[in-house]
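1. sequence-free structure coming up:
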């Protein structure tokens, strides 16, 4: 297995790299198109705004090879902004198109519900298909760590792998073929997050 971690100039890559190293995997840095060569698995972590992240990806020439990877249904794990960019666009940066791999938009938590924004801290994810191997050896409704003000709203409910309740249920992860992506941070979610990453690698 050769796993690459996309480095688009944003934050939080080191946390994921440390988690993967703990699992016995030495990931490769992917910061230019040729870095995709020879990879079998790909992870896209990060923090930051939708617009800045897409612009950084464009500047580094990473958008087209990433789209080719996803369209070929190769193993992919997106985290936080690496989840949101899969969609067509975001209320955070209305002028910036996303990757468009999944139909739907990224929306902001509504201001009129009295919710604290960002949604920050531990919350549960309710798998839509607990028998999916991605949830293997995890507790029912496992807890993960969240920090976000925006959440994707997939148009195709069949891709929703889990929901999380924060005033209302939203899609906290998606699964489509070998694509899996989460709004929560498995690399910051202790044993539960490590098990999820392990399931993806297997």
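-> Yep, it's here. Everything quoted here is computed from the prediction, not taken from an experiment.
2. make it CA atoms for all contacts and neighbour counts henceforth
-> Will do.
3. show me where this structure has helices.
-> 13-22, 50-59, 63-71, 81-84, 190-201 (DSSP state H).
4. report the buried residues of the third one.
-> Along helix 63-71, the positions that meet the burial threshold by neighbour count (16 or more other Cα atoms under 10 Å) are 63, 65-66, 69-70.
5. thinking again about what came up before, and among the helices of the chain, the most buried is which?
-> Of the helices of the chain, the one with the most neighbours on average (mean count of other Cα atoms under 10 Å) is helix 81-84, at a mean of 24.
6. hmm, residue 32 is touching residue 60, no?
-> Yes: applying Cα atoms under 8 Å as the test, residue 32 and residue 60 come out as touching, 5.8 Å apart.
7. check it against this one:
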């Protein structure tokens, strides 16, 4: 069973629908007891970093998430959920992140004013060859992005993919049982389905 954490930051139904098409059972929940029993976790999300952390805190989910990750439960952060894995963010700057990866969330800044923020639409991944999530996916396949901030990794060993948008940024990470993607696999059609399938089948 894959547990999808609903902390009032996005429509989690689209993730569940894609998992259902792949043949995997999932549960949408924000209850501590459900998270505690989870075999695998997905932390989705769109919107502001501080709001996301405040919602997790108000639901009492941070301690159980910390315990689950420490004990080796696989977790996949998507978009905002990926950014929350980092130590902090320039967006708001009030709430610290979960701090599971040595990284910070930074706002896009471009000298070229023709590059739009947010980064929105289809883009490709690079340097995916060694990544568990991208097994069976080549670098020329496209995924759907919507974001104004990106995760800046201080540890190069956790990078699973890069994406070029006015320069390369880390669009996916893998660290032991912790996975994160900046794009939306649930909106990325057949290649997004492969990413979710690879996570669902991951064994640590």
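-> Perfect, thanks for sending it. Model, not experiment: these values are computed from the prediction.
8. nearest to residue 4 of structure 1, out of the helices of structure 1?
-> Comparison of the helices of structure 1 against residue 4 of structure 1 by Cα to Cα identifies helix 13-22 as nearest, at 9.8 Å.
9. and the closest one, what does it pack onto?
-> Here helix 13-22 of structure 1 touches no other helix or strand, going by 3 or more Cα pairs under 8 Å, 6 or more residues apart in numbering; DSSP states H and E.
10. what's the average distance of it to structure 2?
-> With mean Cα distance after the TM-score superposition for structure 1, helix 13-22 of structure 1 departs from structure 2 by a mean of 1.0 Å once superposed.
11. save the helices of structure 1 as CSV, and put in distance to residue 2 of structure 1 too.
-> Shown next, in CSV, are the helices of structure 1 (distance: least, Cα to Cα, whole Å):
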stretch, distance to residue 2 of structure 1
helix 13-22, 12
helix 50-59, 21
helix 63-71, 14
helix 81-84, 19
helix 190-201, 10
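12. to residue 124 of structure 1, which of those lies closest?
-> Of the helices of structure 1, nearest to residue 124 of structure 1 by Cα to Cα is helix 190-201, at 11.1 Å.
13. what about the closest one, how far off from structure 2?
-> Looks like 0.6 Å for helix 190-201 of structure 1 (mean Cα distance after the TM-score superposition for structure 1).
14. how about the strands in structure 1?
-> 3-6, 28-30, 41-44, 76-79, 89-90, 104-108, 119-124, 126-127, 143-148, 150-154, 160-165, 169-176, 179-182 (DSSP state E).
15. let me have those in TSV, extended by mean neighbour count.
-> Converted to TSV, the strands of structure 1 look like this (neighbours: other Cα atoms under 10 Å):
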stretch	mean neighbour count
strand 3-6	24
strand 28-30	18
strand 41-44	22
strand 76-79	24
strand 89-90	24
strand 104-108	20
strand 119-124	15
strand 126-127	21
strand 143-148	20
strand 150-154	22
strand 160-165	20
strand 169-176	20
strand 179-182	22
